[in-house]
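>>> Just to be clear, the model below is a prediction. Sequence and coordinates:
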Amino acid sequence: MKIALLGYGKMGKTIERLAMEKGHEVVFKSTQNASEGNLKEADVAIEFTIAEAAVENISFCFQNNIPVVSGTTGWIKRYNEVLKICEKCNGSFIYASNFSVGVNLFFNLNGYLAQLMQPWKEYIPSIEEIHHTQKKDAPSGTAISLADGIIRHSELDAWELDSKDSKKLNITALREGDVKGTHTVEYRSNIDTLSIRHEAHSRDGFALGAILAAEWLIGKKGVYNMKDVLNLK
């Protein structure tokens, strides 16, 4: 598989290392200021850039018939716009707020737990996420995905950072050192607390999941997610 890396920071370099270990070839890589290689040689693009550049990067790949796996967060308000461009170009696309296999299993567990907790109104859900100090967006895309899974099965109408509103799901976002990503979902009552937690130990899990998604996407048309890749119902 020939890969284009759109975004060659810590994540892009981790993907390059692991992709080459798996026998894949990186034929193009780009940063905000420079690029190397030929994008049009790529079988698939893996995009980890910044929110301001993501839509343009993804659209350019669609227009050049290159499937895209995107893990950039912070641009999700324009998701429907990207889907329309993908459909117009007959493109191939996977977006995930987090490509880690463990996190995607965690998403499923979170949704199932939210269904179980739905009748028990005395338990108040909340989310805490911790990331490294260089992460620009808050809350994380992973926390937002977790929030969506909870809100879908509750009477809450939205999530909010540091919320005091009983109708909104509170998310706390902390930035500490070089934390790779820790997410905790908590249900608290006056009697007890129930929680589930995922902690990333390195970036390798995110990178391997993105490579897995890219391998899976080759030869397909349309829009997919990690549930499709991992066959999670």
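Good, I have the coordinates. Residues are numbered from 1 along each chain as shown.

>>> contacts, neighbours, all on C-alpha from now
OK.

>>> buried sites along stretch 11-28?
M11, G12, T14, I15, E16, A19, H24, E25, V26, V27, F28 (16 or more other C-alpha atoms under 10 Å).

>>> all helices for this protein, in order.
Taking DSSP state H to define them, one finds helices in the chain at 10-21, 51-63, 79-88, 101-117, 141-151, 204-217, 226-230.

>>> Redo the buried residues of stretch 11-28 as a markdown table? Include distance to G71.
Converted to a markdown table, the buried residues of stretch 11-28 look like this (distance: C-alpha to C-alpha, whole Å):
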| residue | distance to G71 |
| --- | --- |
| M11 | 10 |
| G12 | 11 |
| T14 | 14 |
| I15 | 12 |
| E16 | 15 |
| A19 | 16 |
| H24 | 19 |
| E25 | 20 |
| V26 | 17 |
| V27 | 19 |
| F28 | 17 |
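
>>> Looking at these, which one is closest to I127?
Comparing the buried residues of stretch 11-28 against I127 with C-alpha to C-alpha places M11 closest, at 24.6 Å.

>>> take the one below as the second:
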Amino acid sequence: MKVGLVGYGKMGQAIEKILIAKGHSISKIINIDNIDGIKAINPENTDVVIEFTAPESALHNIKAVLTNKVPVVSGSTGWLDHYSEVVDFCNQQGAGFFYASNYSLGVNIFFKLNEQLAKMMNGQNYESSMIEIHHTQKLDAPSGTAITLAEGLIANNDSKTKWVNKNSNNPEELEIISERVDPAPGTHEITYSSVVDTIKISHEAHSREGFAQGAVLAAEFMAGKKGIYSMDDLLQL
């Protein structure tokens, strides 16, 4: 499989190592220094693109690749206000798009655990909150993973109607506290507190390798595909 990398930071480099170890080849590496080269990515030279870039450039990069009908696997966060726009654009182009806020198998299991616990805690007089901790180079807050967790909790628990990225005294708001500390690949903790006890679930990443492995699996899954996909499709959790 010929894979293009759009974004060549620490995550892109970790993905490259796994791709090569699995026998795949790197067709293009696009970063801030050669961003115009993204226009040269096409089905003749690339089977799929893995895109991990900054929030302010992700939308442009994704659309640029989809325009040339190459499937995109994106892990960029901080741009999801435009997600429906990308879905519509992808379908118009007859291309393929795979998005996940987190590609770790463990985190995706944690997503399901979070939803189930939220259902169990519904109506039980517990106050829920969340904390997420990442390295100082992470530009967006809260993390995409935290947002996915928050949306899963809110959809399954009537006590919260929205999330906020700050301390809150509004009982209908789920507060997400974001901390940026080095080194910290990523920790997410959800707490339910009452006057009698506290229940917590958490996930702590030890390295970027788990995220990178999941992104490569998604790229292998997407080669030759059209349409919109997610980790639920890949893992069938």
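Okay, I see it. Every value quoted in this text rests on a predicted model; they were computed, and no experiment measured them.

>>> D165 of the first structure: which of the helices of the first structure is closest?
Comparing these by C-alpha to C-alpha, helix 141-151 comes nearest, at 14.2 Å.

>>> where does the alignment partner in the second structure of T184 of the first structure sit relative to I177 of the second structure, distance-wise?
Under the alignment (TM-score structural alignment), T184 of the first structure pairs with E189 in the second structure. Counting by C-alpha to C-alpha, to the nearest Å, the gap from E189 of the second structure to I177 of the second structure is 10 Å.

>>> Spit out the residues that contact the two alike.
Counting by C-alpha atoms under 8 Å, 6 or more residues apart in numbering, the shared contacts of E189 of the second structure and I177 are M130, I131, E132.

>>> Switch those over to CSV; also include neighbour count and distance to G123 of the second structure.
Formatted as CSV, the shared contacts of E189 and I177 of the second structure follow (neighbours: other C-alpha atoms under 10 Å; distance: C-alpha to C-alpha, whole Å):
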residue, neighbour count, distance to G123 of the second structure
M130, 22, 18
I131, 18, 22
E132, 22, 25
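
>>> which ones among the residues you listed are found in strands?
Among the shared contacts of E189 and I177 of the second structure, the members found in strands (DSSP state E) are M130, I131, E132.

>>> So what does I171 of the first structure match up with in the second structure?
With TM-score structural alignment as the criterion, I171 of the first structure lines up with I176 in the second structure.

>>> Geometrically speaking, which residue is the centre of the first structure?
S97 (1.3 Å; C-alpha atoms, centre = their mean).

>>> Tell me how far the corresponding residue of the second structure for it lies from N169 of the second structure.
Using TM-score structural alignment as the criterion, S97 of the first structure maps onto S101 of the second structure. To N169 of the second structure, S101 of the second structure is 28 Å away according to C-alpha to C-alpha.

>>> next one: G94 of the second structure
Taking C-alpha to C-alpha as the measure, G94 of the second structure and N169 of the second structure are separated by 46 Å.

>>> cool, and S143 of the second structure?
Here the criterion is C-alpha to C-alpha. By it, S143 of the second structure lies 22 Å from N169 of the second structure.

>>> In terms of packing, which of these two has more residues around it?
With neighbours defined as other C-alpha atoms under 10 Å, S143 of the second structure and N169 compare such that S143 has more, 22 against 9.

>>> how about the more buried one, what's its match in the first structure?
Under TM-score structural alignment, S143 of the second structure pairs with S140 in the first structure.

>>> Show the contacting residues for the equivalent of E51 of the second structure over in the first structure.
Aligned by TM-score structural alignment, E51 of the second structure pairs with E47 of the first structure. By C-alpha under 8 Å, 6+ apart, the contact set of E47 of the first structure is L5, L6, G7, A54, N57, I58, V68, V69, S70, G71, T72.

>>> Now those in CSV, please, with extra columns for distance to L146 of the first structure.
As requested, the contacts of E47 of the first structure are arranged in CSV below (distance: C-alpha to C-alpha, whole Å):
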residue, distance to L146 of the first structure
L5, 27
L6, 26
G7, 25
A54, 22
N57, 26
I58, 24
V68, 23
V69, 20
S70, 18
G71, 16
T72, 17
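
>>> Having no further points to raise, I will conclude here.
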